[in-house]
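K.L.:
Model the structure of this input:
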Amino acid sequence: MRISFSACKPAQPLQVNFPGGLNMDQFIPGRRRKDKVVIVMGATGTGKSRLSIDLATRFEAEIVNSDKMQVYKGLNIVTNKVTEEECRGIPHHLLGIVDPDADFAAVDFVHHASTAVDSITRRGKLPIIAGGSNSYIKALVNDDMEFQSKYECCFLWVNVSMAVLHSFLSKRVDRMVDTSLINEARDFFDPEGNYTRGIKRAIGVPELHEFFQNESILDYEARARLLEDAIDKIKANNCKLASNQLQNIVKLRNQLEWHMYNLDATEAFLKRGLESDEAWEMLVARPATRIVGRFLCKDDMDFMSIAVPPPLYQIIETTQSILS
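P.N.:
As a prediction, this is how the structure comes out:
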């Protein structure tokens, strides 16, 4: 079932006027309701893209990528970009838009993401920001005052037991190798070994440098050993990235006091086939749908939290009873 996003948009706030010209808008800051944005966070491989697409098919939504490697053109396998089939017709923004050698920093993400979110909301759709680059999310949500003034965010955290996730990431690298990861990365081989800029920083390229540098001068067995070592490094670095991302999410939650809805997908990762899909729906997709539905429909005007002089407090209580 597809839920209309516009149906959950709250009506214009009730204007309450009192004798003598007293208007509640004078005493209630931030009267203008903010537009809503959903942010899907999680370590690499936990299913952020899957959940964001699930939600976008159930609400009138579009997705904004916040993965710092997926913003670049190329290396679709190495960076694990969603395929056209996986997108299921949902528009994606900031996916493969930057030249491979360009510099793209957090400030660039804030500019492009804000533009995309503004465009999506103007068209009456729900923006869903999804990706593993937590520094980008922080720069947008916490550090950009204009974004803060315009949008209210709902944070969904897709979590998987780290031991289970590490096993999954290892197997995912094997699948990527089977689908031409090596040939794709070869196009970005740098004889000078400079992998500090652009998409060349992506895990899966620097690790293969020694293999590409020596493959033409080694025999079959030596090449195989070198390639195996490189693949092991790719797996280890993916696991390290996942652990670092998890630590960063916890740090953001604690330091910035973001309220994050924790969705544990571990059971879905332990199962296979239809049972895995059913577990994902029950433990991740369905709860996330309920959370987002409540977020879109809730009244974000909390009268009781407003600090006002005592004489006005009774007026606010009266107004609250009128609006309830």
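
K.L.:
only C-alpha atoms for contact and neighbour calcs from this point on.
P.N.:
OK.

K.L.:
Work out for me the element V64 sits within.
P.N.:
Assessed by DSSP states H and E, V64 sits inside strand 61-65.

K.L.:
Would you map the helices across the stretch 101-250 of the chain?
P.N.:
Applying DSSP state H, counting those that start in this stretch to the stretch 101-250 of the chain gives helices spanning 106-122, 134-141, 145-150, 162-178, 181-186, 209-214, 220-256.

K.L.:
Please identify the buried residues of the third one?
P.N.:
Read it as helix 145-150. Residues of helix 145-150 classed as buried by neighbour count (16 or more other Cα atoms under 10 Å): F147.

K.L.:
repeat for the fourth one
P.N.:
Within helix 162-178, the residues that count as buried by 16+ other Cα under 10 Å are 162, 165-166, 168-170, 172-174, 176-177.

K.L.:
which other helices and strands contact the strand holding V64?
P.N.:
helix 48-58, strand 92-93, helix 106-122, strand 126-130 (3 or more Cα pairs under 8 Å, 6 or more residues apart in numbering; DSSP states H and E).

K.L.:
Please point out which parts of the longest one sit buried.
P.N.:
Buried residues in helix 106-122, defined by neighbour count with 16+ other Cα under 10 Å: 106, 109-110, 113-114, 116-118, 120-121.

K.L.:
what's the farthest-apart pair in these?
P.N.:
Across the buried residues of helix 106-122, the longest distance by Cα to Cα is 21.9 Å; it joins A106 and T121.

K.L.:
to compare against the first, here's another:
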Amino acid sequence: MRTSVVMCKQVQPLLNIPPTTKDKVVVVVGATGTGKSRLAVDLAARFSGEVINSDKIQAHRGLAIATNKVAEEERRGIPHHLLGFVDPHEDFTASEFRHAATLAVRSITSRRHLPIVAGGSNSYIEDLIDGGNREFKSNFDCCFIWVDVSPPVLHSFISDRVDRMVENGLVEEIGEIFDLNSDYSRGIKRAIGVPELDFYFRSENFLDEEARKKVLRKAIDEIKSNTCKLAERQVAKIQRLRKVNGWRLHRLDATEVFRRRNGGDADAAWEELVAAPGKMIVRRFISGFGREVRRNITPARAAVAVAGSH
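P.N.:
Sure thing, here's the model as predicted:
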């Protein structure tokens, strides 16, 4: 009887790679309103991290409501860098951000803490990672997490958020910095909400109260529309960073969290679908296996991922 022996080539497991010697940096991206800052704080609390703001408008002092700066209580004691430190009248360029963020990262890693870059200015993040002859990328190992929400759900949330901002004093806050010679191409006055309210403030001396109410309603609608357009541009930029620049993005689908925001269990959904999978990704990344973990985590897959992380 003949016997045949099949020689099988042994396949090395993907995760059997030597850990990198570079310091590690987590980068959280996403459209406005998707929860980037919340996830950054969650990750920082879990992994002894510190947050570096990468929103060019939030880098300026002032307009806490208009720019949606992370409130002190929301920071949960986590150190935040590059937040509210630039003169409101000055620009903060991408190259200036790259320099300041690199210094912040080095300072954080010197304390053996994990730097977590989070914010909506994707062009600034791109300059940090791929600019400057890619010096940052050559010195640091990066893990990119993308918090995503379906456009219809996000746009509904943005509309509600603008209404809350108005209730919390948005118009009054912007009114405090209004002047007839405003330059909306520089500094913090580039923030959405500031140019849209210009005519409302200018009309104070020549329109009656009823007419000004209509002007205000139109301005608020423009703020909502322009914020939604910003979100669309941000997502398009993130897609380009993935497809053209070749960034490995771990996408977390937070859509269901926002669908449940009025039902009382949004916090539980956030933990299950965003925070827990995000922590799993970072845990594997800092263990040296991050380069081989590339996921597109939807709600269904997130449940599996969470179950497998316990």
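
K.L.:
Reformat the helices and strands packed on strand 61-65 of structure 1 as TSV; add distance to L256 of structure 1.
P.N.:
Compiled in TSV, those are given as follows (distance: least, Cα to Cα, whole Å):
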stretch	distance to L256 of structure 1
helix 48-58	21
strand 92-93	26
helix 106-122	18
strand 126-130	18
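
K.L.:
which one of the ones you listed lies closest to W280 of structure 1?
P.N.:
W280 of structure 1 sits nearest to helix 48-58 of all those, at 9.2 Å, using Cα to Cα.

K.L.:
Just give the number of residues close to the residue nearest to E215 of structure 1 when sequence neighbours are not counted.
P.N.:
For E215 of structure 1, ignoring the flanking residues on the chain, the nearest one in space by Cα to Cα, 6 or more residues apart in numbering is R223 at 5.8 Å. Applying other Cα atoms under 10 Å, we find 17 residues neighbouring R223 of structure 1.

K.L.:
just F211 of structure 1 next, same as before
P.N.:
By other Cα under 10 Å, 23 other residues sit near F211 of structure 1.

K.L.:
Just give me the match in structure 2 for it.
P.N.:
Under the alignment by TM-score structural alignment, F211 of structure 1 pairs with Y200 in structure 2.

K.L.:
mind listing what its match touches?
P.N.:
212, 215-216, 219 (Cα atoms under 8 Å, 6 or more residues apart in numbering).

K.L.:
In a markdown table: these, plus distance to I65 of structure 2.
P.N.:
Formatted as a markdown table, these follow (distance: Cα to Cα, whole Å):
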| residue | distance to I65 of structure 2 |
| --- | --- |
| R212 | 22 |
| V215 | 21 |
| L216 | 17 |
| A219 | 16 |
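
K.L.:
From these, list the buried ones, please.
P.N.:
Neighbour counting over these (16+ other Cα under 10 Å) leaves 212, 215-216, 219 as the buried ones.

K.L.:
from those residues, which two are the most distant?
P.N.:
R212 and A219 (10.3 Å).

K.L.:
Tell me which residue is most central in structure 1.
P.N.:
The centre of structure 1 sits closest to A130, judged by Cα atoms, centre = their mean, with a distance of 1.9 Å.

K.L.:
Let me know whether that one touches S66 as I believe.
P.N.:
Yes - if you go by Cα atoms under 8 Å, A130 of structure 1 and S66 touch, sitting 5.6 Å apart.

K.L.:
picking that back up, what residues in structure 2 pair up with the strand holding V64 of structure 1?
P.N.:
Using TM-score structural alignment, strand 61-65 of structure 1 pairs with 49-53 in structure 2.

K.L.:
What of stretch 233-250 of structure 1?
P.N.:
The alignment of stretch 233-250 of structure 1 onto structure 2 (TM-score structural alignment) covers residues 222-239.

K.L.:
ok, the equivalent of G74 of structure 1 over in structure 2 - contacts?
P.N.:
Here G74 of structure 1 is matched to G62 in structure 2, going by TM-score structural alignment. With contacts defined as Cα under 8 Å, 6+ apart, the neighbours of G62 of structure 2 are 84, 88, 188.

K.L.:
With K137 of structure 2 instead?
P.N.:
By Cα under 8 Å, 6+ apart, the residues touching K137 of structure 2 are 129-130.

K.L.:
Burial check on the aligned partner of L94 of structure 1 in structure 2, number of neighbours?
P.N.:
Using TM-score structural alignment as the criterion, L94 of structure 1 maps onto L82 of structure 2. The number of residues packed near L82 of structure 2 is 19, by other Cα under 10 Å.

K.L.:
Surely L82 of structure 2 and K56 touch.
P.N.:
No - judged on Cα under 8 Å, L82 of structure 2 makes no contact with K56 at a distance of 9.2 Å.
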